[in-house]
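Visitor: Sequence below, structure please.
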Amino acid sequence: MRRNKFAVLIIFTTTITVVACSLPFFAQNSAPPPATQAPVIPPPVEATVFVGLPTPIPPTNTPEAAIVHLMTPSTSPSAGGNIYDVFSKDTAPEKRAPYGDSYKINRLERPFKQDMLYVADMDIVTFNLVEDADWYYISIELIGSDPNNSLGINYGVEIDHDADGFGDTIVWAEPPYTQEWGNSNVQVFEDNNHDTGGLSAELSDAPIDTDGYETLVFDRGLGDDPDLAWVRINAGPKATVQFAFKKALTDGAFMLGVLSDAGLKDVGMLDYNDRFTAEVAGSPIRGNQYYPLGELYLVDNACREAFGFKPSGYEPQLCPRPEKEPKEDTGCDNPSQYGDAGSCVAAGCKWEFPLNTIAVFPPYCTYP
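Guide: Below is the predicted model:
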């Protein structure tokens, strides 16, 4: 009987010990709970600021909405008198331009790759301008017939509003081109800080760093006027590339030139002759000390012609005027007096239509 009580006492004592050890005030050797860590706050991230990009245009239409056009150019504008440019077709097999590349005065005849392979689809022959009540139409004739050349050729129209030699506005188009008027591939840029000509209006000031046409005012149908500028191709036997822009883009008196570009294609770098020295740019003229082409290639431009006013002849980048010898007036200076074959009705002089020269329309009268 005493043995059983002793056994019960042992069991009871053991049970109390086990329970007591599991209570919190007996856990003196247990590890303390982990301390609460403060949240890690990352340092502030500085915003990236992009400088030198064209001024953005607030969209006039939501991205989902189609651009609504209220006006489109005529499908059959009248023909205009041609401004002639040098072309390189005849000397291309010799890997050279015949002449017409005057780098110092921004006259570029470079429809060649760096290895002097010729690209006919960007070689300008003529351009002309006509107008109607709402539009100016600029037609560019090329030696080649495929503006959608796989190289990707951009074409442009430069406008000098105040005839000081600095381009003020450029209408700029990129492929693909279609035979119908469209502007989903057309942009219009302006030069608001007057530096497209570098330090001087015409001469090369290379090497300098300016931002050219820095302000985007029309972007593929977006802008204040979704109908501002258009382009199409192969609209006639000679109009390989044709632009149309609203007459409101100018004040009616301006100088205008054209260019093709499959090289740099950067309106922010115009004028290109201010970016590179003649040595770095190279030359397409075989007799030039810097032949062949270097860093400036696949670009062709034409001289600028005056529209809406009579030029003095001293405007920078103006197409040169033919010099007339002082001769006795035979009545041939009136354009109405020349015949279909190019000869004046009055005897004594011949009405010349210069070809493959830097010349202007109308043609001029020469004397035998």
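Visitor: from here on, contacts and neighbour counts on C-alpha atoms
Guide: Will do.
Visitor: Contact partners for Q187?
Guide: 171-173, 216-220, 229 (CA atoms under 8 Å, 6 or more residues apart in numbering).
Visitor: most neighbours, which of those?
Guide: Using other CA atoms under 10 Å as the neighbour criterion, A229 leads these with 31 neighbours.
Visitor: Quick check: closest non-adjacent residue to that residue.
Guide: F245 (4.2 Å; CA to CA, 6 or more residues apart in numbering).
Visitor: Just confirm that neighbour contacts W230, I think it does.
Guide: Yes. Contact status for F245 versus W230: in contact at 6.3 Å, counting by CA atoms under 8 Å.
Visitor: Settle it for me: which of these two has more neighbours?
Guide: W230 (27 against 22).
Visitor: do you know how far that one is from I170?
Guide: As for W230, its distance to I170 is 13 Å (criterion: CA to CA, to the nearest Å).
Visitor: Pull the number of nearby residues for L9.
Guide: Neighbours around L9, by other CA under 10 Å: 12.
Visitor: quick one: secondary structure of T13?
Guide: Secondary structure for T13, judged by DSSP: H, G, I helix; E, B strand; the rest coil, is helix.
Visitor: what do you get for I10?
Guide: Assignment for I10 (three-state DSSP): helix.
Visitor: Alongside the first, I'd like the structure of this one:
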Amino acid sequence: MDLTADLIRQTHTAIAPDTVRTPLVRAARLSMMLGLELYLKLENLQHTNAFKARGALAKLLTLTEAERAAGVIACSAGNHAQGVAYHATRLGIPSVIVMPEGTPFNKVKRTGDFGAEVVLHGTGFDESVAFTLDLAAKRGLTFIHPFDDPVVAAGQGTVALEMLEQNPQLDTIVVPVGGGGLIAGMATAAKALKPDVHVVGAQAETFDAVKAAVEGHPGQTLGATLAEGIAVRAPSPANIEIIRQTVDRIDLATEAEIEDAVFDLLSHEKLVAEGAAGAGLAVIKKNAERFKGQQVGLVVCGGNIDSRMLSTLILRGLVRDGRITRLIFKLDDRPGQLAQIAAIIGEAGANVVEVIHQRMMQSVALKQAELEVVIEARDAGHVEEITAALKAAGFALRIGSEAV
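Guide: Predicted coordinates for the structure are as follows:
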């Protein structure tokens, strides 16, 4: 079976009753910041908080009665796993999910909560898939591949059908890329509906296998990535061929750019998005001049980010924006100075979050004290105003490890 626009339309009809027709919303703040009209397709509102539920359901609906009775197996870092587990349980089909060791705990738990048997094996998808195929053969289970299957890719392609129905004026659609199933399906659907629409892929710089394959050079894997949902070393050859024919280009995003983008979606648009979606926004941000004046659609492909990672990301984002800052003072050890510092900070309109007063470490002279004050300010400019006021009052201080 080949991935075609007709297959995608038929698949959309089949899965529509049991998937969410997610909204396409204008990102007002980000549009103003970037100088373009940005529309977000909120697949993080899908039943399993990711687009993968579409392809999983599409494949499950094609199984014979015997295959349903025997059960299914999938290998996934999380979103495909949850999609298969959710819809399999809903359809009364037993499911086994092999997940790489180190998969975020929230994804493991949610997959189990959806009714699947979870098996942890390997350090990544590519190491886990061979084990999964062996287990499928031993137990007579049908393997549901997360991206190397035209029916699964057709399910993912239904995202583009909906986007262009919701806003036919889109000039460009930006799609996160891992194994290539989402962008192959979406590009096939989008180009059939609107041949002049641009389709741009977004990959993490640390896992650029699809871009490298399309351009004909070896890919690289440089370690861990925040965008673990698209951290694929071996994309589907069939998807690569479709991407060559239908996708206009693939751009890369660094880890810092992805982190900033996830923070932007949360702080500016109040959307919880995982790193793969952040890669898409990061590519738009770094190419904002290229997209200027256009209507750009971005697939917010999932929202299953680990809560502990999200909390750390938020704090780091606040530090980068200057909204949380650590001021370090060396003071003569005499009464009243902490009160004076606190008063200056308060008068400047900032909040004191934490205070550490250190007298005992030998890096501090006997008659001196080191004071660390963590403050919450409006932005970096506000921090400059506060430090200027403190210096004017005679206090020597530095921000973090940097001298002021």
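Visitor: where does the TM-score land?
Guide: Once the chains are laid over each other, their TM-score by TM-score structural alignment, normalised by the length of the first structure reads 0.24; 143 aligned residues with a CA RMSD of 6.5 Å.
Visitor: just checking, K41 of the second structure touches E165?
Guide: No. Taking contacts as CA under 8 Å, K41 of the second structure lies outside contact range of E165: 11.9 Å.
Visitor: Looking at those two, which one has more neighbours?
Guide: K41 (22 against 12).
Visitor: hang on, the more buried one is in a strand, isn't it?
Guide: Yes. The assignment for K41 of the second structure is a strand, going by three-state DSSP.
Visitor: Find the residue closest to it in space, skipping its chain neighbours.
Guide: L24 (4.4 Å).
Visitor: What is the burial count for the one you found?
Guide: 22.
Visitor: Which residues lie in contact with it in this structure?
Guide: By CA under 8 Å, 6+ apart, L24 of the second structure lies in contact with 39-42, 163, 166-167.
Visitor: Identify the farthest-apart pair in those.
Guide: Taking CA to CA, the two most distant members of the contacts of L24 of the second structure are L42 and N167; they sit 13.8 Å apart.
Visitor: out of those two, which sits in the more crowded spot?
Guide: Taking other CA under 10 Å, L42 of the second structure and N167 do not tie; L42 has more neighbours (25 against 14).
Visitor: Relative to I242 of the second structure, how far out is that one?
Guide: From L42 of the second structure to I242 of the second structure the distance is 25 Å (CA to CA).
Visitor: Please apply the same query to L161 of the second structure.
Guide: 17 Å.
Visitor: Of these two, which one has the most company?
Guide: Shown here are L161 of the second structure and I242; by other CA under 10 Å, L161 has more neighbours (23 against 19).
Visitor: ok, the residue lying closest to that one once chain neighbours are set aside to R244 of the second structure distance?
Guide: Once flanking residues are discounted, L161 of the second structure sits nearest to A189: 6.2 Å by CA to CA, 6+ apart. As judged by CA to CA, A189 of the second structure and R244 of the second structure stand 15 Å apart.
Visitor: Between those two, which is the more surrounded one?
Guide: Shown here are A189 of the second structure and R244; by other CA under 10 Å, A189 has more neighbours (29 against 16).
Visitor: Helix, strand or coil: sort out the more buried one for me.
Guide: Going by three-state DSSP: A189 of the second structure is helix.
Visitor: Tell me the spacing between it and Q358 of the second structure.
Guide: A189 of the second structure is 63 Å from Q358 of the second structure, by CA to CA.
Visitor: tally of neighbours for the closest residue to V299 of the first structure other than its chain neighbours?
Guide: Closest residue in space to V299 of the first structure, ignoring its immediate chain neighbours: D261 at 4.5 Å, by CA to CA, 6+ apart. Using other CA under 10 Å, D261 of the first structure is surrounded by 23 other residues.
Visitor: pretty sure D261 of the first structure contacts W172?
Guide: No. In this structure D261 of the first structure lies outside contact range of W172 using CA under 8 Å: 10.2 Å.
Visitor: which residues do the two both contact?
Guide: 154-155.
Visitor: Look at L129 of the first structure and give its secondary structure.
Guide: L129 of the first structure is classified as strand under three-state DSSP.
Visitor: Kindly provide the distance from it to I138 of the first structure.
Guide: 5 Å.
Visitor: Looking at those two, which has the bigger crowd around it?
Guide: Using other CA under 10 Å as the criterion, L129 of the first structure and I138 rank with I138 on top: 24 against 21.
Visitor: would the more buried one count as being in a strand?
Guide: Yes. According to three-state DSSP, I138 of the first structure belongs to a strand.
Visitor: Could you pull up the residues touching it?
Guide: Contacts of I138 of the first structure by CA under 8 Å, 6+ apart are 127-130, 242-244.
Visitor: What separation is there between it and F245 of the first structure?
Guide: Taken as CA to CA, the span from I138 of the first structure to F245 of the first structure is 9 Å.
Visitor: now D300 of the first structure
Guide: Applying CA to CA to D300 of the first structure and F245 of the first structure gives a distance of 22 Å.
Visitor: do F12 of the first structure as well
Guide: Relative to F245 of the first structure, and taking CA to CA, F12 of the first structure is found at 107 Å.
Visitor: Please apply the same query to E158 of the first structure.
Guide: 12 Å.
Visitor: again, but for T15 of the first structure
Guide: For T15 of the first structure, the distance to F245 of the first structure - CA to CA - is 102 Å.
Visitor: R232 of the first structure now?
Guide: 12 Å.
Visitor: just L142 of the first structure next, same as before
Guide: L142 of the first structure is 20 Å from F245 of the first structure, by CA to CA.
Visitor: Next: A306 of the first structure.
Guide: Counting by CA to CA - A306 of the first structure and F245 of the first structure are separated by 17 Å.
Visitor: Identify the residue spatially nearest to Q187 of the first structure, adjacent ones excluded.
Guide: D219 (4.7 Å).
Visitor: The one you found against V186, yeah?
Guide: Yes. The criterion here is CA under 8 Å, and D219 of the first structure meets it with V186 at 6.7 Å.
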